[in-house]
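Asks: Structure for this input, please:
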Amino acid sequence: MLPQIAATTLFAVSVEFFFMARARLLIFFVVVLDAMGIGIVFPTLPELLRVLMHGVGDPARGYGYLLSAYALSMFFASPVLGALSDRFGRRPVLLLSLLGTAFDDLMMGLAPTLWVLYAARILAGFSGANLTVANAYLADITPEEERSGAFGKMNACFGVGFIAGPVLGGIAGMYSLRAPFFLAAALNIVGAVLAVFVLPESRKVTDAKRITLAQLNPFASLRNVFRLHGIAPMLYVFCTMDMVGQVPSVLWVIYGNSRFGWTPFVVGVSFAVFGLLHAIFQSILPERFQRWVGERGSMLAGIVADTVGYGLYSIASTTLAAFSILPLLCLGGIALPSVQSMLSRSVDESRQGELQGVLTSLNSLIAVGGPVVASSLYSLARTRIPQYPGAIWLAPVLLYVPCVAMLLWWRGQRKSAEASLV
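Replies: Model prediction:
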């Protein structure tokens, strides 16, 4: 009898492990395709905007409005998609999002006028919160103790796709200004086919709660999540990391050109090196750091590495010095998977989609104002302290200092609480 029970248990565990492994690989692949679809349009989108403006207005300002419109629409859409995935399952919502994004890409590729391009980009924001559902899916199929490593691999997959996308977009753009948009649509359709025929559903929806109007309101969702016990410190760290990320995303190319005289080729090499290191580090290190020093230790290690890296970058005076700091900045990325893992454990399975939607909304909200703030601070620093051209890179350092202090305090509080129970 015991051998039969053992064999049955082993078979059940093996089936569950196979399901989890296959589902995880598939969702990773879908994320790679999604990231490639996002990145593919970057090389030609500004030029397409300029063509459709017909010489009227400032293309740079128009491009900024286009990015802000996309981020703002994603802010409103993410909680909705997350709540829908809690109610109806991850797979149908992911399918809807992928097909909607494919339609938006086709609409942009065929856009005859400027207003059609803007409308398509806004619709892309409403349907493009695929990562919200993908993160909820990953949390569903991954045990709590393994989520740091899983989220790290997810971030690595997104990074790989986001790097490969602009390369493919640049090649396609050599043949036609609109070709990258059609290629992006094709990639999203491939992802949708996988979601229909290959990707299994990650959670039962028979006992799911009905969606309330509050869940469809991004501001109400933010308020509800912030009210959860003990989640505010992690949300603060998450938002700070997002704000820090706005600085290099906006200024890396501009600063590289101004400070080091980088050509487009060198800029491309810097992105490739950073992307490769980021993917490697995210795939390997988060899980190991969690075993060595725990999740809070991983967060502290990542934030300290980022802080030191940006501090050194602010005084770097040569391209070689700048490139030598890239591994340190990539090491800083180990903090995010631990934050994501701890946040995912703060809610039960029935609210994972809502939580991931709120996180994407926060990311989008920061992306609306972040570029303006970062570029304004850069201009102000160049005007007020021209003798210190790297001063802007001290902004991430200043943002991180309260995070380090809070995590150290929080760690001490937890240890004191644990000691009092002994």
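Asks: alpha carbons only for contacts and neighbour counts from here, please
Replies: Fine.
Asks: Let me see the ranges of the helices in the stretch 151-300 of the chain.
Replies: Along the stretch 151-300 of the chain, counting by DSSP state H, counting those that start in this stretch, helices occupy 179-197, 218-226, 232-255, 264-313.
Asks: for the longest one, packing partners?
Replies: Which is helix 264-313. helix 147-173, helix 319-331, helix 335-344, helix 394-421 (3 or more C-alpha pairs under 8 Å, 6 or more residues apart in numbering; DSSP states H and E).
Asks: tell me the contacts of A77?
Replies: Counting by C-alpha atoms under 8 Å, 6 or more residues apart in numbering, A77 touches 125-127, 129, 218, 361.
Asks: for K415, that is, sorry about that
Replies: No contacts exist for K415 under C-alpha under 8 Å, 6+ apart.
Asks: One more: T307?
Replies: T307 makes contact with 396-397, 400 under the criterion C-alpha under 8 Å, 6+ apart.
Asks: and what of E145?
Replies: Contacts of E145 (C-alpha under 8 Å, 6+ apart): none.
Asks: switch to 10 Å and redo it
Replies: With contacts defined as C-alpha atoms under 10 Å, 6 or more residues apart in numbering, E145 is in contact with 287, 290-291, 295, 341-342, 345.
Asks: Could you do D34 as well?
Replies: 28, 98, 101, 128-131, 157-158, 161-162, 165, 184-185, 187-191.
Asks: Secondary structure class of it, three-state.
Replies: Put simply, D34 is helix when judged by DSSP: H, G, I helix; E, B strand; the rest coil.
Asks: What of I315?
Replies: The three-state assignment at I315 reads coil, by three-state DSSP.
Asks: could you check the distance from it over to A272?
Replies: 23 Å (C-alpha to C-alpha, to the nearest Å).
Asks: With P218 instead?
Replies: Counting by C-alpha to C-alpha, the separation of P218 from A272 is 35 Å.
Asks: So for the two, which sits in the more crowded spot?
Replies: Using other C-alpha atoms under 10 Å, the more surrounded residue of P218 and A272 is P218, with 21 against 15.
Asks: from what I can see the more buried one touches S364, true?
Replies: No - in this structure, P218 is not within contact of S364 by C-alpha atoms under 10 Å, at 11.3 Å.
Asks: what touches both of the two?
Replies: 75-76, 78, 358.
Asks: Following up with a second sequence; could you model it the same way so I can compare the two?
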Amino acid sequence: MITVLIDMISIGLIIPVLPALVGSFTSSPTEQAWWYGAVAFSFGFANFIGSPILGALSDRYGRRPVLLLGFCGLALNFFATALATSLWMLVAVRLVGGAMQANAAVANAYVADITPPEQRASRFGMLGAMFGLGFILGPVMGGILGAIHLNLPFFAAGTLSILNLLYGYFVLPESLPLERRKPIHWPSANPVSALRKLGQLKGIGPLVAVVAMASLAQFTLHTSWVLHNFFRFGWGPSENGWSLFAVGVMSVIVQGFLLKHFLRWFGARKLAAIGLASGAVAYLLWGLATEGWMMYAVIGCNVLAFGSMAAVQSLISNSAEAHNQGQTMGAVSSLNSLMAVLAPMVGAPLLAAVSHLPAQDWRLGAPFFFSALLQAVAAFLAMRYFMTHQAAATAAAAELTPSESATL
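Replies: Modelled structure (predicted):
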């Protein structure tokens, strides 16, 4: 949890300022939106290719070495970005950094290593709370430092990554014992094979589609958030930093404190479905917001959505064998990375197409409307999947003899 916290603070530091840094090399809002999409695409593409390889390496050699490699990749990424003098350098740096780090996937596999299946939803929620806490501290610090100088947050983020490397080397224990490690099967250590195997996990193919839709919606939001708020409200790094601070606060409250109660009240399946539907409404309202305070109001009301993906992730993790957690979580990360690749290809053109419009024009919310549609489809697929499996389980139970039912 400490490792993930430091990792997310370093990543959160650059979020409010990266679009502005890209803008320092461009001459118009439209050009800024296009090039920011290219920079975001490069990181997601490299991460998509690298994540299953790093996940397979973590199954073979342990989680700790791969995490340390990821911290090195992030440090290189941040320092080189701060020193970049052209747009092609930004793209190249993000390619290298994305290929070297799969920290989120390996951290999830680490949690799966040390957690019984029935506790994984709650533990993934705790890990999600660290992500949220990182987004409380990181963007605010990045906004404050970015107001002083655009490059300063990147140097701070690189320093934190070095700190995490030292912490991981001297303090973090290994979670995967030798007897649970397995040889690398290189033909399967690629994103296409990893995604195919993920879809074959005990009939959870529809959940994979849910993850894909929800992730694409979320990454489209990530790609568009800072620039949209700049075009709509005139927000700079500081204002965007505080808005992301609010997102982090809600994430920590829900995933760190409320998630266990939500799981007890609703169960993982119902929480996933309701949370996804709540997210769809939130995306729509963000796109329609005409005042900055409305963005905060929607963040505050979107409580259940912050727990939905932890619930879905636990269902996928519980369908994988113990010695395949790294590859499974790597495949989930590859799926997320694929969506991170696609999101800039959709979000940036949508934003560029409306960037010339007046600040109060409702069409400026086009990327959010696209996210709302994706999230609504994800909610529908999840509900249909859960209802179908509930009906199948009920029918199977009805066919059991009394002695078989007692045994179960």
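Asks: Any idea what the TM-score comes out to?
Replies: In this superposition the chains share a TM-score of 0.84, using TM-score structural alignment, normalised by the length of the second structure; 391 aligned residues with a C-alpha RMSD of 3.1 Å.
Asks: about what we covered before: which one (most neighbours) among the shared contacts of P218 and S364 of the first structure?
Replies: For those, neighbours were counted using other C-alpha under 10 Å, and S78 has the most, 34 neighbours in all.
Asks: now for it: what does it line up with in the second structure?
Replies: Taking TM-score structural alignment, the alignment pairs S78 of the first structure with S51 from the second structure.
Asks: before we move on, back to that, quick one: which of the helices of the stretch 151-300 of the first structure is nearest G62 of the first structure?
Replies: G62 of the first structure lies closest, by C-alpha to C-alpha, to one member of the helices of the stretch 151-300 of the first structure: helix 232-255, at 15.6 Å.
Asks: Buried residues, the closest one. List them.
Replies: 234-235, 237-244, 246-248, 250-251, 253, 255 (16 or more other C-alpha atoms under 10 Å).
Asks: How about stretch 33-53 of the first structure?
Replies: By 16+ other C-alpha under 10 Å, the buried positions in stretch 33-53 of the first structure come out as 33-46, 48-50, 52-53.
Asks: ok, back up a step: for the helices and strands packed on helix 264-313 of the first structure, which one sits closest to P371 of the first structure?
Replies: Closest to P371 of the first structure of those, according to C-alpha to C-alpha: helix 394-421, at 13.4 Å.
Asks: got the angle for the closest one vs helix 232-255?
Replies: 160 degrees (axes from the mean of the first three to the mean of the last three C-alpha atoms, to 10 degrees).
Asks: what's the spacing between helix 394-421 of the first structure and its chain's center?
Replies: Relative to its chain's centre, helix 394-421 of the first structure lies at 24 Å (C-alpha atoms, centre = their mean, to the nearest Å).
Asks: do stretch 391-400 of the first structure as well
Replies: How far stretch 391-400 of the first structure lies from its chain's middle: 21 Å, per C-alpha atoms, centre = their mean.
Asks: Same question for stretch 205-214 of the first structure.
Replies: Relative to its chain's centre, stretch 205-214 of the first structure lies at 26 Å (C-alpha atoms, centre = their mean).
Asks: residues making contact with that stretch?
Replies: Contacts for stretch 205-214 of the first structure (C-alpha under 10 Å, 6+ apart): 79-80, 83-90, 220-224, 349-351.
Asks: out of the contacts of A77 of the first structure, which are buried?
Replies: 125-127, 129, 218, 361.
Asks: which of the contacts of E145 of the first structure sit farthest apart?
Replies: Spatially, the most separated pair among these is R291 and R345, at 17.5 Å (C-alpha to C-alpha).
Asks: The counterpart of A395 of the second structure in the first structure: neighbour count?
Replies: Using TM-score structural alignment, the partner of A395 of the second structure in the first structure is S416. Per other C-alpha under 10 Å, the neighbour tally for S416 of the first structure reads 11.
Asks: residue contacts, S416 of the first structure?
Replies: By C-alpha under 10 Å, 6+ apart, the contact set of S416 of the first structure is W410.
Asks: Next: S270 of the first structure.
Replies: 252-253, 256, 262, 264, 276, 319, 322-323, 326.
Asks: likewise A220 of the first structure?
Replies: Going by C-alpha under 10 Å, 6+ apart, the list of residues near A220 of the first structure reads 79, 213-214, 226, 358.
Asks: Kindly recompute the last result at 8 Å.
Replies: Counting by C-alpha under 8 Å, 6+ apart, A220 of the first structure makes contact with A214.
Asks: What residue in the second structure is paired with it?
Replies: If you follow A220 of the first structure across to the second structure using TM-score structural alignment, you land on S193.
Asks: ok, so what distance separates that match from Q313 of the second structure?
Replies: Going from S193 of the second structure to Q313 of the second structure by C-alpha to C-alpha gives 19 Å.
Asks: A396 of the second structure - how many residues pack around it?
Replies: Neighbour count of A396 of the second structure, defined by other C-alpha under 10 Å: 10.
Asks: of the contacts of A77 of the first structure, closest to S176 of the first structure?
Replies: Distance to S176 of the first structure, by C-alpha to C-alpha, is smallest for G125 among those, at 24.2 Å.
Asks: Looking for the alignment partner of the closest one in the second structure.
Replies: In the second structure, the residue matched to G125 of the first structure (TM-score structural alignment) is G98.
Asks: same question, R210 of the first structure
Replies: When the second structure is aligned by TM-score structural alignment, R210 of the first structure is paired with P183.
Asks: So how do I select the buried members of the contacts of S270 of the first structure in PyMOL?
Replies: Command for PyMOL that selects the buried part of the contacts of S270 of the first structure, burial taken from 16+ other C-alpha under 10 Å:
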select buried, resi 253+256+262+276+322+323+326
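Asks: could I get the contacts of S270 of the first structure as TSV with distance to R147 of the first structure?
Replies: TSV is the format used below for the contacts of S270 of the first structure (distance: C-alpha to C-alpha, whole Å):
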residue	distance to R147 of the first structure
W252	31
V253	33
G256	36
W262	39
P264	38
L276	22
T319	37
A322	32
F323	31
L326	26
